[in-house]
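In: All I have is the shape, not the residue letters:
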């Protein structure tokens, strides 16, 4: 039989793929071994093929010339337990006297590294081999997978836990060196802010100069709430050796100028206190670092340079809060990034709105009470005055709202203006009811067939019977209006101004702490 090396290898691979028996679960104790009687011609043919194959393989080149090198990775050399191996050797030796199989030992071919069930045999021989060996191939394949799967020792997991580094502490402080114009309508403000972040480095790789491009740790701080391309960001570093020579303190300085977005809380407008914040984040996760306020260096606000001090009162203290930011469009959506928010506070000076909004609305509503001085018979005069005041109040409210953003809730000024409009509407409706009663009485008095003295008196002066009702209504409206003004005044000092008192108290505490540090 004449064949070259590649044809023999292809033949062996084809025999393996084609005649590999399926997974059969058989019990060698319950089924007897099947005896197969073969013809002498077939035995001679197998012997000649074995001889030719051995001669070709012995004269072949090393494994580097084989065209199927991946088979040794797909079918690795099996590792069988001692009991399995003894059973396999015993059954193989017992069946070798009855059958002729091809087994080449110490071969350099990758096919010879296969398990015993993958040798080159015919279909009948494979069936007989499985029955005689009483080995379940499914168990063998499962054992092969288990034997080839790497098992990490328990010490590796412990080493990973020990090698896991703790997040680095970043100590921050912030100084609002200059606060510019505060735009309530567009919800933004301009400022110049000095931000400082410091941390300790124990890597002992930092010499006299710190350079993040040389592989030194850097928090990679980024401003989160700036608007457009107005941001001007300057950054520099400094290093300081601590008492322990192995630890170096690195400080990163930021000088930030630009326009920043800030959501305005206008529930208490015009007595509101707004927060002007600077949000700093990093592309690193919360497992890498975390922010904390630097208590050794004070933070504060420079109030001497404040361009919008005619409309706002700037407080001295700075508050820090910590948040977690999730990148919605990132591949790692589950990673949370730490965010530090530095906030200063400003209180609106409400004198302009008190005189130009509250006081004018108060006068318009008070003028509506003067319509009760007109006799009920003059309905036209009453309704004309109240309707004119109503339209004036609505127009005035639209003028005031031009200085506010379009928000979905009512401010304190909106509540006061709308309640004034409602009061004018109620007074207007009351005048309409009084006029209806007046003309109804006049119609009933004139429709009687016999006019008496009393009916004539009612027909000429019907408002005499309505004067008492009109006077009671006037005192009721006047008392309600007075009580409402008192309640508005109490709410103003109890809710909005209470927060202003809290801000002033924090300023005093901050000033006292600063004096204690200096002394």
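Out: Everything's here; your move. Everything quoted here is computed from the prediction, not taken from an experiment. Residues are numbered from 1 along each chain as shown.

In: Going by C-alpha atoms from here, please, whenever you check contacts or count neighbours.
Out: Noted.

In: For the chain, which segments count as strands?
Out: Assigned by DSSP state E, the strands in the chain fall at 168-183, 188-201, 222-223, 232-241, 248-261, 273-281, 289-293, 300-301, 312-314, 319-326, 336-348.

In: List of residues touching the fourth one?
Out: Outside strand 232-241, the residues within contact range by C-alpha atoms under 8 Å, 6 or more residues apart in numbering are 208-210, 247-258.

In: again with the fifth one
Out: With C-alpha under 8 Å, 6+ apart as the test, strand 248-261 has contacts from 187-202, 204, 206, 210, 225-227, 230-242, 278.

In: at 6 Å what do you get?
Out: Applying C-alpha atoms under 6 Å, 6 or more residues apart in numbering, the contact partners of strand 248-261 are 188-201, 225-227, 230-242.

In: Same check on the longest one?
Out: Contacting residues not belonging to strand 168-183 are listed as 189-199, 289-294, 299-302, 305-308 [C-alpha under 6 Å, 6+ apart].

In: what do you get for the third one?
Out: Surrounding strand 222-223, the residues in contact under the criterion C-alpha under 6 Å, 6+ apart are 280, 281, 282.

In: Would you reformat the residues you listed as a markdown table and include distance to residue 94?
Out: Putting those into a markdown table (distance: C-alpha to C-alpha, whole Å) gives the following:
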| residue | distance to residue 94 |
| --- | --- |
| 280 | 79 |
| 281 | 75 |
| 282 | 73 |
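
In: Among these, which one sits closest to residue 349?
Out: Using C-alpha to C-alpha, the shortest approach to residue 349 within these belongs to residue 280, at 29.4 Å.

In: Check the gap between that closest one and residue 170 for me.
Out: 12 Å (C-alpha to C-alpha, to the nearest Å).

In: Please compare the first structure with the one that follows:
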């Protein structure tokens, strides 16, 4: 009995302590993010692979994607660790990467790995993310339906640019699968994936800081066949049928106007069809302009029908009007044809340039891998130059377009090579990967 009484008293004491702990805790889901004790700016390498690109919604200006993302960064605080099971990842510093333009996230799986260099006990942390989400994209629809769109996934770090910077992992290629694209009936997906770092604008932040961004961009081109044959061609036929009003005698204006205005109302109905295929935008697309010009032509035809009943020589007036209106139709379609040709040619030139940029980078990465068998590179500018040469591609060193003070950037780079005081926790010199050593993802 006495032992049972002691057990009951201990149980009551444990329960009281739990209640006290619960009252002292400010929030059960509160997370504190620790700054680096050495104060260094961390370069985080990113590699992206779009596994599947889903529905592209022009009206909502959204697209869905299934993406695999990996981030690598050196972590001196884990010196001596060899296995990921030895690390409490909830208690470690991390780059706090978020999906900046995500509308909703359906799935997000995160894993951590430790990668060791031969002969060095300071590991590289690899954070792998498998994400299925819907992203917001501001679409440019001036050339609709002859438009192409940049579908961009934006990553952002919640650390300001003084603590974290993004860069591409120059040891492995970014990829996108075109065979799993579900919108192939409406869009053509290109096989290049352009990834470049940037930073937020001052108006994108609620604080005085600016934050690093990483843009992962795929290109799609709209297949125009549906809109050309089902809207533009039908509008052309309706407009051409307006000339049948000349078969009605000029002295019967009511019948003539009945034909013209009926066709005009049909055009108005088609205008609503075009509107349903687009978001609420304040500018006219190329298809909008064509439909409106067809309607303006029909209005001119209605004015001609009304005037034909009051002029003295109605037959001559009809003949001249028919010739002038036919000339307007021919000239308008000629201008539209030239304009479409120029737009399509300009678009194809831009996409070929993007393809060329992507393929050149892939060739450089392949040559580097064949020479070194290294799959993680880009922690220093020297490593980047070893792959792409002295002339860095756009987005690798973009301090000028980011608006960063170049002198400040130099100070950061120089200070990063200085060994911090030994009394700081986790303070060790930066360890640069050797070309003779191998990192394996």
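Out: Alright, I've got the coordinates. Model, not experiment: these values are computed from the prediction.

In: List only those of the contacts of strand 248-261 of the first structure flagged as buried.
Out: Neighbour-count burial (16 or more other C-alpha atoms under 10 Å) is assigned, among these, to 188-201, 225-226, 237, 239.

In: now stretch 57-69 of the second structure: which residue numbers in the first structure?
Out: Mapped onto the first structure using TM-score structural alignment, stretch 57-69 of the second structure spans residues 183-195.

In: And for stretch 318-326 of the second structure?
Out: Mapping stretch 318-326 of the second structure onto the first structure (TM-score structural alignment) gives residues 470-478.

In: swap in stretch 258-271 of the second structure?
Out: Under TM-score structural alignment, the match for stretch 258-271 of the second structure is residues 384-397.

In: mean deviation of the matching stretch from the second structure?
Out: Stretch 384-397 of the first structure differs from its equivalent in the second structure by a mean of 0.9 Å after superposition (mean C-alpha distance after the TM-score superposition for the first structure).

In: which outside residues touch that stretch?
Out: By C-alpha under 6 Å, 6+ apart, stretch 384-397 of the first structure touches 368, 428.

In: what range in the second structure does stretch 444-457 of the first structure sit on?
Out: Stretch 444-457 of the first structure corresponds to no residue of the second structure when matched by TM-score structural alignment.

In: actually stretch 420-427 of the first structure, not the one I typed
Out: Residues 294-301 of the second structure are where stretch 420-427 of the first structure lands when matched by TM-score structural alignment.

In: same check, this time on stretch 88-95 of the first structure
Out: Per TM-score structural alignment, stretch 88-95 of the first structure has no counterpart in the second structure.

In: For that stretch, buried residues please.
Out: 88, 91, 92, 95.

In: In helices, which of those residues appear?
Out: Taking DSSP state H, the ones among the buried residues of stretch 88-95 of the first structure that sit in helices are 88, 91, 92, 95.

In: Out of the residues you listed, flag the one nearest to residue 344 of the first structure.
Out: Residue 344 of the first structure has its nearest neighbour among those in residue 88, at 82.1 Å by C-alpha to C-alpha.

In: any idea how far residue 129 of the first structure is from that closest one?
Out: 10 Å.

In: how about residue 152 of the second structure, what's its partner in the first structure?
Out: Aligned counterpart of residue 152 of the second structure in the first structure: residue 277 (TM-score structural alignment).

In: count of residues packed around the closest residue to that match other than its chain neighbours?
Out: Once flanking residues are discounted, residue 277 of the first structure sits nearest to residue 343: 4.2 Å by C-alpha to C-alpha, 6 or more residues apart in numbering. Residues contacting residue 343 of the first structure under the criterion other C-alpha atoms under 10 Å number 20.

In: what's the matching residue for residue 343 of the first structure over in the second structure?
Out: By TM-score structural alignment, residue 343 of the first structure lines up with residue 217 in the second structure.

In: just checking, its match touches residue 194?
Out: Yes - if you go by C-alpha atoms under 6 Å, residue 217 of the second structure and residue 194 touch, sitting 5.2 Å apart.

In: contact partners of the helix or strand where residue 23 of the second structure lies?
Out: Using DSSP states H and E, residue 23 of the second structure sits within helix 2-24. Here helix 2-24 of the second structure makes contact (C-alpha under 6 Å, 6+ apart) with no residue beyond itself.

In: Likewise for stretch 360-371 of the first structure?
Out: Applying C-alpha under 6 Å, 6+ apart, the set of residues contacting stretch 360-371 of the first structure is 382, 386.

In: quick one: it aligns where in the second structure?
Out: Per TM-score structural alignment, the counterpart of stretch 360-371 of the first structure in the second structure is residues 234-245.

In: just how off-centre is that stretch within its chain?
Out: 42 Å (C-alpha atoms, centre = their mean, to the nearest Å).

In: Name the residues of it that are buried.
Out: 235, 236, 238, 239, 240, 242, 243, 245.

In: Reformat the residues you listed into a markdown table and put distance to residue 333 of the second structure next to each item.
Out: Formatted as a markdown table, these follow (distance: C-alpha to C-alpha, whole Å):
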| residue | distance to residue 333 of the second structure |
| --- | --- |
| 235 | 12 |
| 236 | 10 |
| 238 | 15 |
| 239 | 12 |
| 240 | 12 |
| 242 | 16 |
| 243 | 16 |
| 245 | 21 |
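
In: returning to what we had before: for the contacts of strand 232-241 of the first structure, which PyMOL command selects only the ones that are buried?
Out: Per 16+ other C-alpha under 10 Å, the buried members of these correspond to this PyMOL selection:
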select buried, resi 210+247+248+250+251+252+253+254+255+256+257+258
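
In: Looking at the contacts of strand 232-241 of the first structure, spot the one nearest residue 146 of the first structure.
Out: Nearest to residue 146 of the first structure, judged by C-alpha to C-alpha, of the contacts of strand 232-241 of the first structure is residue 247 at 48.1 Å.

In: Once you drop chain neighbours, what's closest to the closest one?
Out: residue 202 (4.8 Å).

In: how many other residues sit next to that neighbour?
Out: Neighbour tally, residue 202 of the first structure, other C-alpha under 10 Å: 12.

In: Might one say that it is in contact with residue 245?
Out: No - using C-alpha under 6 Å, residue 202 of the first structure makes no contact with residue 245, being 9.4 Å away.

In: List the buried residues in stretch 373-386 of the first structure.
Out: By 16+ other C-alpha under 10 Å, the buried positions in stretch 373-386 of the first structure come out as 376, 377, 379, 382, 383, 386.

In: ends of that stretch, how far apart?
Out: The first and final residues of stretch 373-386 of the first structure sit 13 Å from each other (C-alpha to C-alpha).

In: From the chain's centroid, how far away is it?
Out: 62 Å.

In: Next: stretch 45-57 of the first structure.
Out: The chain centre lies 71 Å from the centre of stretch 45-57 of the first structure; the measure is C-alpha atoms, centre = their mean.

In: Much appreciated, bye for now.
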